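Engineer: Provided below are the primary sequence and the corresponding predicted coordinates.
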Amino acid sequence: MAYEVAAPKYVRLAQTLQGRIKDGTYPPGTLLPSENQLVQAFGMSRPTVVRALELLKRDGWLESRQGYGTIVRGRPEAVEQKDQRGREALERDESRASGRLVHVGQVPVPPRVASILGVPKRAKVFVRRLLIEDEGEAVELSSSYFPAGLLDGTDLGDSAPLDGSLRAHLEARKKVRFDHVTERVSARLPSAEEAEHLGMSTADPVLSVLVVACDVSGQALQVTDVVLPGDRQELEDTYRLG
């Protein structure tokens, strides 16, 4: 049985507006319709429209100019080229990765993953768990979970590393298309299994990057929990002030 999880309304609206920028409906340099016009055109509430615009401004598709309105900037090169943890996890070639697969099979679904995939909290889901090492030291544990309907006709169940990335394999075998990724970063204590793989204590915190990869409709195709030892991480970002 396949479960579909709809993306929030503001995400779907942002995707629609982004598509219109890409196809030239809203050309770069032009003025985007006002919030009132967007509310009427899409039949959505003002808070939904505002959140969608904030998302597109944050990612560089739009720019606000006081006293003038919201300007279309077009496809932001910085966003497309930015090295992000989610993209790395999705496009990592298992056969060339500096590490090894430590588990392939059914596991009890973590609560956060259950809500995203739309499965009962006590259900079991399929996982591919990859341990990344650097000069013999464990530096990352990447656990990728999939909806049950995506397993048929793929090699995801094989215990050998895939020749290529999970994304490329799924797009080729299942004819799906990955459209966007949401990353949720949090600090937490590791599970006993995570601590064992990473060679650390369960009392030491880890940084968890939950990567949710969806198709254009917002349905989750893959959820990857990237777990990193907390004492070896530092977050840094550089961005432009408008």
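Structural biologist: That came in fine, so what should we check first?
Engineer: okay, CA-based contacts and neighbour counts for the rest of this
Structural biologist: Noted.
Engineer: hang on, residue 158 is in a helix, isn't it?
Structural biologist: No. Under DSSP: H, G, I helix; E, B strand; the rest coil, residue 158 sits outside any helix and is assigned coil.
Engineer: Distance of it relative to residue 101?
Structural biologist: Between residue 158 and residue 101 the computed distance is 11 Å (C-alpha to C-alpha, to the nearest Å).
Engineer: mind listing the helices in this structure by residue range?
Structural biologist: Counting by DSSP state H, the chain has helices at residues 9-22, 35-42, 46-58, 77-81, 85-91, 111-117, 166-174, 192-198.
Engineer: In a markdown table: these, plus mean neighbour count and distance to residue 142.
Structural biologist: As requested, the helices of the chain are arranged in a markdown table below (neighbours: other C-alpha atoms under 10 Å; distance: least, C-alpha to C-alpha, whole Å):
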| stretch | mean neighbour count | distance to residue 142 |
| --- | --- | --- |
| helix 9-22 | 18 | 26 |
| helix 35-42 | 13 | 39 |
| helix 46-58 | 18 | 27 |
| helix 77-81 | 10 | 22 |
| helix 85-91 | 17 | 8 |
| helix 111-117 | 17 | 14 |
| helix 166-174 | 17 | 12 |
| helix 192-198 | 16 | 10 |
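Engineer: do you know which of these lies nearest residue 131?
Structural biologist: Smallest distance to residue 131 across these (C-alpha to C-alpha): 7.4 Å, for helix 192-198.
Engineer: Residues contacting that closest one, please?
Structural biologist: The contact list for helix 192-198 (C-alpha atoms under 8 Å, 6 or more residues apart in numbering) reads 131, 138-141, 201-202, 227, 229.
Engineer: Ok, stretch 38-52 next?
Structural biologist: Counting by C-alpha under 8 Å, 6+ apart, 9-11, 13-14, 35-36 sit against stretch 38-52.
Engineer: what about it, distance to the chain center?
Structural biologist: Taking C-alpha atoms, centre = their mean, to the nearest Å, one finds stretch 38-52 lying 24 Å from the centre of the chain it belongs to.
Engineer: okay, now the one to match up with it:
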Amino acid sequence: MLDPRSPMPLYRQLADELAEHIRDGLYAPGARIPSEHQLASQYDLGRPTVRQATEVLVRQRVLERRRGAGTFVAERPPEVDLFSLGGTLESFRKRGLTLRTRWLERIHRCEVGEDADQPFAGRRAFRAARLGSLQKEPVLIETFYFDPSAFPDLDQSPPGPAASLSAHIGSRYNARPSGGRQSFKIELADDSAAEALGLSPGTPLLEVVRTLDFPSAPAAIHTVLTCNTSQLVFSQDLGDLTYA
């Protein structure tokens, strides 16, 4: 119930109540919510107040307006576990999604700058970058660095852009990661990432940085994933948890 005596504005109270109804399943994803006229009558509010409330939820991507049809609960974006060690393509496949990829940079040798914040700083490495799209919408950029001593001549027989790099490394070099580290943070899109992902420069993006160890080569693969979070929900499966 809304409280006219509360210091919280009525439109915020209504926005919170509608959001709670959505979380509780009263309005399912894709369902049309009552019209502004119906909500105004139900809560004894003016239509401008109702419009303010629904606009809050539209900005939060909880609701979406469809011209000539009304206001609907936004469909939940697909959820993908990008934090596993099984590889990006496999993570999408497990969710029943097909990630289409193309090379932005084919595998080539490069000199990594000494001031780079990564294991290959000041050293030579193989580098590659590819763009992943879901239903023709770009969703992420993967930038890879490989240890040339662990994966010699990788640039001479590279996998195709749609191939799993994890599977290629495993089959060609009989190598499987034994562990690794990863971190994630929010970064603002630079001009290059913005152009590739079809966004405006400065758009917030999720950056996942992953370094993989192999039994005979620690920190042999370093990957930076730049992710557009407006298209997907990125999650992490913690598996079975045992408490002592």
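Structural biologist: Great, that's in hand. Nothing here was measured: the structure is a model prediction, and the numbers come from that model.
Engineer: Overlay the chains and give the TM-score.
Structural biologist: For these two chains in superposition, a TM-score of 0.51 is obtained (TM-score structural alignment, normalised by the length of structure 1); 155 aligned residues with a C-alpha RMSD of 3.6 Å.
Engineer: can I get the helices of structure 1 in CSV with distance to residue 236 of structure 1?
Structural biologist: Below are the helices of structure 1 laid out as CSV (distance: least, C-alpha to C-alpha, whole Å):
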stretch, distance to residue 236 of structure 1
helix 9-22, 25
helix 35-42, 33
helix 46-58, 17
helix 77-81, 16
helix 85-91, 13
helix 111-117, 25
helix 166-174, 27
helix 192-198, 23
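Engineer: These: which one's closest to residue 238 of structure 1?
Structural biologist: Among the helices of structure 1, if distance is taken as C-alpha to C-alpha, the winner is helix 77-81, at 11.1 Å.
Engineer: how far out from the middle of the chain is stretch 79-89 of structure 2?
Structural biologist: Taking C-alpha atoms, centre = their mean, the mean C-alpha location of stretch 79-89 of structure 2 is offset from the chain mean by 10 Å.
Engineer: So what would you say the end-to-end distance of it is?
Structural biologist: 14 Å.
Engineer: got it, and stretch 121-139 of structure 2?
Structural biologist: Using C-alpha to C-alpha, the two ends of stretch 121-139 of structure 2 sit 28 Å apart.
Engineer: Mind listing what's buried along it?
Structural biologist: Residues of stretch 121-139 of structure 2 classed as buried: 124-134, 138-139 (neighbour count, 16 or more other C-alpha atoms under 10 Å).
Engineer: still on that earlier bit, widest-spaced pair of the contacts of stretch 38-52 of structure 1?
Structural biologist: 11 and 36 (18.2 Å).
Engineer: For residue 97 of structure 1, which non-adjacent residue is spatially closest?
Structural biologist: The spatially closest residue to residue 97 of structure 1, leaving aside those adjacent along the chain, is residue 132, at 7.2 Å (C-alpha to C-alpha, 6 or more residues apart in numbering).
Engineer: Map that neighbour across to structure 2 for me.
Structural biologist: By TM-score structural alignment, residue 132 of structure 1 lines up with residue 132 in structure 2.
Engineer: That match touches residue 138, doesn't it?
Structural biologist: Yes. Between residue 132 of structure 2 and residue 138 there is a contact at 5.9 Å, judged by C-alpha atoms under 8 Å.
Engineer: the more surrounded of residue 158 and residue 101 of structure 1?
Structural biologist: residue 101 (19 against 11; other C-alpha atoms under 10 Å).
Engineer: Translate that one into the numbering of structure 2.
Structural biologist: That one, residue 101 of structure 1, aligns with residue 103 by TM-score structural alignment.
Engineer: Tell me which residues touch the residue lying closest to its match once chain neighbours are set aside, please.
Structural biologist: Excluding the flanking residues, the one nearest residue 103 of structure 2 by C-alpha to C-alpha, 6+ apart is residue 130, at 4.2 Å. Shown in contact with residue 130 of structure 2 (C-alpha under 8 Å, 6+ apart): 101-106, 141-143, 161.
Engineer: okay, the residues you listed in JSON lines with distance to residue 14 of structure 2 next?
Structural biologist: Shown next, in JSON lines, are those (distance: C-alpha to C-alpha, whole Å):
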{"residue": "101", "distance to residue 14 of structure 2": "43"}
{"residue": "102", "distance to residue 14 of structure 2": "45"}
{"residue": "103", "distance to residue 14 of structure 2": "47"}
{"residue": "104", "distance to residue 14 of structure 2": "46"}
{"residue": "105", "distance to residue 14 of structure 2": "49"}
{"residue": "106", "distance to residue 14 of structure 2": "52"}
{"residue": "141", "distance to residue 14 of structure 2": "39"}
{"residue": "142", "distance to residue 14 of structure 2": "41"}
{"residue": "143", "distance to residue 14 of structure 2": "44"}
{"residue": "161", "distance to residue 14 of structure 2": "48"}
